[in-house]
Structures are given as structure tokens and as C-alpha cells.
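# When you get a sec, could you give me coordinates for this:
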Amino acid sequence: MVYLDLLFVQNVLMDYLLLSLTSTWRHRPVRKWRLWLAAFLGGLYVLFFFFLAFGFLYTFITKILFSCIMLMIAFGFGDWREFLRLVSTFYMTAFAVGGGVFAFYWLLQSQVDVLYHFHVLRTMDMTQLSVVFVLAAGYPLSWVFAKSAYRSLQNQKLKWDHLIRVEGAISGQFFHCIGLVDTGNQLYDPLSRIPVMMAEISVFPFLPQQIRRLVEESNQPHFLPELDGLDDLWASRLRLIPYRTIGQQQSWLIALRPDRLSLWTSEKVCETKKVLIGLTSTPLSSDGAYQAIVHPSLLQYQAS
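The predicted structure follows:
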């Protein structure tokens, strides 16, 4: 007898586990309700197996599409590359967990149980051709998936090791974000030689509209800042920093001087006032993992 309610709960819990592990291994924090919603959908999917009218949902293509829908519900969709990494990690997690459960199951079996299962396998309607196909295609595909997922996780770990928590205040308004420590960032204010940290303007929702407009227009050629009407409090914090990127003409970076800046690494907390924050309207990370690029010299200012 098949208890559909128990089967449903079991699959919801298993899908939640797989999605949680995917979130952990990809370092993609996500709200719990999104994981539960995606897992609930996965639990519903297995129930369709018992209704002949929904047999079309159990083809190879629809299974892949259904798992992609679950991942979209749980993690959203940023770009194709990051989403494919999520799919790869999800399936490798499923293979690893499924293999572990299968191995543990066989570990607990007696000799009689093992012989019985071999008898069942021998009497199944499986042609030699299908066995050869499974062996010929399954192992190489598993190897490709494993190698790709491992390389992706290693790259993600390398990036994650350089991510830190950033907190600060500008004119009494607090902000926080995740920053990537980039050793290649050697941008300084040419006049004061103060290091410049880049940050997405979305981190600072309290900025006046005029500063936001300046940031949007600063990438345009022949940019001339219009500061008329800007509050003196903000004007005193504003800096225009000339910079040039590869293959582009000289541009202007709109930067602000904060009240303070705190950087939280795994080993220490660094605080400084000697920093400028360059603003950009362009996302710094394709997958949203960080919203700022931290100047490496800022890590020398350890909090007292």
C-alpha cells in the first residue's frame, strides 16, 4: 500500500534538503519560504506519477524543466551562466545524496536481502542494449557533471574567501553590504592619496536625487557636473575622481566621503575614516554575491 501523504512529506523534506545544500555550496543566501515553496512544488510533482493522465510529465525533458522551475522559485534568475551553475550543483547534490542513501541502504541489508534484490533485477524486463547504454552514457555524464560542479565550486569558494561584510555611515545615514576584496584595485584619489572603494548606488537609498543623476551621467562623454542646488552638507562630501578603464576615454567617478567605514573579515574588524566611496549604477557582480569592491589597503586599519 502506498501512503501518498507520507510520500509527499518525504519528497518535500528531501527537496528542501537538496535546495538547502545547493544554497550552501553555491553561497547563495535565500529566504526560507522560497526554499519551502520550491520543495512543496517538488512534492506535488511526485504525486503525478500515480495518475496515468500525467504520464507525459515523467519524460527526461519535463523532469529537467521541472527542476529548473524549482530552482527559479528558490533562487530567482539572474543570468544563464549562474543559473547553469545552480542546475549543475543541484544535480550533483542529488547524485551525492542519492548515492549516499543507496549505499547506506545496502550496508544494512543481509545476505538474503541482497540475493533477493539481485533476483528482482535479473527478472526485470531490461535488454542488454539498455544496460550497455546506461553504462556507456551514465558514467561519462556523471564524470562531466562532477568535474564541472567541482571546478565551479572551487571558483566560488575562491571568491567567497574574499567576501567581507561592509558597514558605514554617511551624514548619519547607515548602510551595509557585501564587499569583494580585490587586490587589483589600486584606485586612489590623486590629490589626497586616499583609497577609493567602489559600491553600487543601490546600497545608499538615502542619497539625494541630484547625486543619483550625477552618477548616471558621469559615464557619458564630455561630462560636466552640475552642482547648483546641491545641499552644502552633501557638496562638502562629494569628490570627482578622474579614472580610465581599458579601451575607454578618461571618465569621472562620483565619490563620497563617509563618516566611517567598518570592514568585517573572518579574523578581524577594520575601521577607518580615510576612504572614499566611488558610486556606480552598474551591478558589480553578475550573480549579486557582492555590491562593493574593497580596496585592499583598507584592511590595515584594525579597530581598536
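# make it CA atoms for all contacts and neighbour counts henceforth
Will do.
# Of all the residues in the helix or strand Val46 falls within, which ones are buried?
Following DSSP states H and E, the helix or strand that holds Val46 is helix 32-47. Of the residues in helix 32-47, those with enough neighbours to count as buried (16 or more other C-alpha atoms under 10 Å) are 34-43, 45-46.
# Likewise for stretch 241-255?
Judged by neighbour count using 16+ other C-alpha under 10 Å, the buried positions of stretch 241-255 are 241, 251-255.
# Stretch 154-161 too?
Applying a neighbour-count criterion of 16+ other C-alpha under 10 Å, the buried positions in stretch 154-161 are Trp160.
# what about that stretch, distance to the chain center?
Per C-alpha atoms, centre = their mean, to the nearest Å, the displacement of stretch 154-161 from the mean C-alpha position of its chain is 11 Å.
# tell me what the helix holding Val46 is packed against?
The criterion is 3 or more C-alpha pairs under 8 Å, 6 or more residues apart in numbering; DSSP states H and E, and the helices and strands that helix 32-47 contacts are helix 4-25, helix 60-75.
# Report the angle between the longest one and helix 60-75.
This points to helix 4-25. Orientation note: helix 4-25 sits at an angle of 60 degrees relative to helix 60-75 (axes from the mean of the first three to the mean of the last three C-alpha atoms, to 10 degrees).
# Proceed likewise with the subsequent sequence, for comparison:
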Amino acid sequence: MAVYLDVIWLLNFCFDYMLLALTALFLKRQVRKRRLAIGALIASFYVLFLFIPVLTFMVNPIIKLLYSLVIVSVTFGFNRFRSFFQCWLLFYFVTFMIGGGMMGAHYFLQQDVTVYNGAVATQGTGFGDPVSWLFVLIGFPSIWWFSKRRVDTLETTKIHYDQLANVVIHIDDHTISAVALIDSGNQLQDPLSGSPVMILDMTVHAEHFPTTFIEKAKNVTDFQEEGEVDKWEHRLRIVPFRAVGQDHQFLCAIKPDEVVISMDDGAITVKKVLVGLSFHTISGEKEYSCILHPKMLTGHKATAS
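Reported below is the predicted structural model:
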């Protein structure tokens, strides 16, 4: 059997480079390509050591451990022990994640059990299932790309959940609790009083409001018509707003007694605010049912919760 050592080394160099690059992405570090290349070069030399009889001691787990420390120190440098240790652990995490993903995909595509003349037979070589180079060439970049996208999605989700807060709306003796999204793009406010307008999803919280009140809130024109008077009718407000591609829109809002926003560093009580009533779902995944105005978080002192 002929072994093309140069081809094996080149493939390992490319794979090591991608592993180090993915580690740098996870660490959010700007690492020069030159350092990545040098680190990948040192890592790829390990393949050559396996074919040199005098260097068989390199297969020892302790030597492998020390060798990986050299790779990480050359690529990412050594400033503090803690940060270096995190880089080293993340490098192993990325390696195991990519390798585990490839082995999982390999066994997922394998068909080890067949039926022959009514009998179930299993296939095996006795030395495990060999992975073809073609599968490695296609599978490695695919798993690399998939892992990067998943981590990006997790980071986006984390940022998204960092912008969530718990709110409690007090109206007379009624209390409405909701999870709110802090939306910096929400600049809606009442033109008369200047009060910021937060949005409440009525498809979730309609049960807290009287039926007559909801009917009036759904139809702005009903405000001018005579009918059954609701106890909260004096709290209703009409707020004009603009949407993309639409002008002269109106939103029904209610004036609460106060809104309490619970944050990590305490609670904020806001009295000058209007609660806009949306009869359309504002979160398809039901992650939140309220949208806060950023002005509600400024100019108010947070109290310990």
C-alpha cells in the first residue's frame, strides 16, 4: 500500500488551520493569519512524527497534551494563565466537536444491517468502519460551517435574551405580568403628553380586560359612538403612528397607574407611560408579549428587588 505523506500532511495542515481559525472565532479574537498558519504548521508536523520510528514516544497522551500547549501558545500567545487555559480548553472543545460531528455523520450514513434471504446480517471489518478521504474532504468543511452557524445563532439568542425584562402593569386593582423586549428602535410616544408608549400583546393578555373595553379598543371610530360605558374608558388614548408603507395609523392605548420593570440590578417604576394595545402577535415564538420604550429605562432610579 502506497502512502502519500505529502498529501496527508497538506490535508492535516488545512484542517488544523480551520480548527484554529474556528477557535479564534469562538474566542472573539483577532488572530493574524500568519500566526494561524504557524500554529497549523506545528500541529500538522505531528502526522510526520508518526512515521518516524525514533519518535514513537510522541503518541504518549502526556506528550500530546504538552504538544497541544505549544500549538495554542504559538497561535494565541500567553498573556495570563487563565486566558491561556481557556484558549487551550476551547481548542480541545472545537476539535472534539468537529471530530464528533464527522463521526456522527459517518455512522448516520452507514448501513450496517442488511437482510439477505430473510436473515438479518451485520457488516463489519473487525477494525471499525474506515472513513474515506472523500467523506473527510466534504464532511469537515460542512461540519465546520455548521458549527460556526450554530454558535452564531446561540450568541444572537443570548444577546436577544439579555434584552428581555419582566414587567408588571398596574391598572386599578388589576395586575398584568408579562415578559418584555427592550426595543431601542421603538420611539413611539404620545404627541400630547410626550409619554412613551409601550406595546402589549392583546392576543396573550386579553383576559385581563373587560369585553366592552376590548371592543372599543379594536375600533377607533367607536370612541365617538354612544354605547355601554366601561370603567376603563376614561383611560383610553388614541396615539397616531407611522408604519413602513403606511401613514396616518392610530393605536389605542391605555393609561396605567404604573409599570414596574424588573431588571438584574433592581426594579424601575414608571408612572408616565401609555400601554399600546396590539391585537396582532408581536412574537411568533411567544418569547415575549410586550415591547418596552427605551425612554422608560432612563431617568428613573432603580430600587433593589
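# Distance from the helix holding Val46 of the first structure to the middle of the chain?
In terms of C-alpha atoms, centre = their mean, the gap separating the centre of helix 32-47 of the first structure from the centre of its chain is 20 Å.
# How about stretch 211-230 of the first structure?
Shown here is stretch 211-230 of the first structure, whose average C-alpha point lies 32 Å from the average C-alpha point of the whole chain (C-alpha atoms, centre = their mean).
# ditto for stretch 231-241 of the second structure
Centre to centre, stretch against its chain (C-alpha atoms, centre = their mean), the figure for stretch 231-241 of the second structure is 37 Å.
# and what of stretch 90-100 of the first structure?
Put simply, stretch 90-100 of the first structure sits 20 Å off its chain's centre (C-alpha atoms, centre = their mean).
# if we look at it, which residues are touching it?
For stretch 90-100 of the first structure, the surrounding residues in contact (C-alpha atoms under 8 Å, 6 or more residues apart in numbering) are 18-19, 21-22, 145-146, 149.
# again, 6 Å this time
Contacting residues not belonging to stretch 90-100 of the first structure are listed as Thr22 [C-alpha atoms under 6 Å, 6 or more residues apart in numbering].
# And for stretch 181-197 of the first structure?
Contacts made with stretch 181-197 of the first structure from outside it, assessed by C-alpha under 6 Å, 6+ apart, are listed as 162, 275-278, 293-296.
# Between these, identify the one with the most neighbours.
Of all the contacts of stretch 181-197 of the first structure, the most densely surrounded is Val294 (27 neighbours; neighbours counted as other C-alpha atoms under 10 Å).
# residue in the second structure matching that one?
In the second structure, the residue paired with Val294 of the first structure is Leu292, using TM-score structural alignment.
# list the contacts for that match?
Neighbours of Leu292 of the second structure in contact, by C-alpha under 6 Å, 6+ apart: 181-182, 198.
# The nearest residue to His174 of the second structure once chain neighbours are set aside: how many residues sit nearby?
Across the structure, with C-alpha to C-alpha, 6 or more residues apart in numbering as the measure, the residue nearest His174 of the second structure apart from its sequence neighbours is His208 (7.5 Å). Other residues near His208 of the second structure come to 11 when the count uses other C-alpha under 10 Å.
# is it true that Asp247 of the second structure lies in a strand?
Yes. Secondary structure assignment places Asp247 of the second structure in a strand (DSSP: H, G, I helix; E, B strand; the rest coil).
# and it, what pairs with it in the first structure?
Residue-level alignment of Asp247 of the second structure against the first structure, with TM-score structural alignment as criterion, gives Gln249.
# which residues touch that match?
Contacts were defined as C-alpha under 6 Å, 6+ apart; by that measure Gln249 of the first structure touches no other residue.
# mind checking how far it is from Leu191 of the first structure?
Using C-alpha to C-alpha, to the nearest Å, one gets 20 Å for the distance from Gln249 of the first structure to Leu191 of the first structure.
# same question, Met70 of the first structure
As defined by C-alpha to C-alpha, Met70 of the first structure lies at a distance of 52 Å from Leu191 of the first structure.
# Which one's more surrounded, those two?
Between Met70 of the first structure and Leu191, counted using other C-alpha under 10 Å, Met70 has the larger neighbour count: 21 against 7.
# List the residues that contact the spatially closest residue to the more buried one that is not a sequence neighbour.
Closest residue in space to Met70 of the first structure, ignoring its immediate chain neighbours: Ala38 at 4.9 Å, by C-alpha to C-alpha, 6+ apart. Ala38 of the first structure makes contact with 70, 73-74 under the criterion C-alpha under 6 Å, 6+ apart.
# Need the counterpart of Ala38 of the first structure in the second structure.
If you follow Ala38 of the first structure across to the second structure using TM-score structural alignment, you land on a gap.
# element containing Thr282 of the first structure, please.
Residue-wise, Thr282 of the first structure maps onto no helix or strand under DSSP H and E.
# so how many other residues sit close to it?
For Thr282 of the first structure, the count of nearby residues is 12 (other C-alpha under 10 Å).
# Tell me which residue of the second structure matches up with it.
The criterion is TM-score structural alignment: under it, Thr282 of the first structure has His280 as its aligned partner in the second structure.
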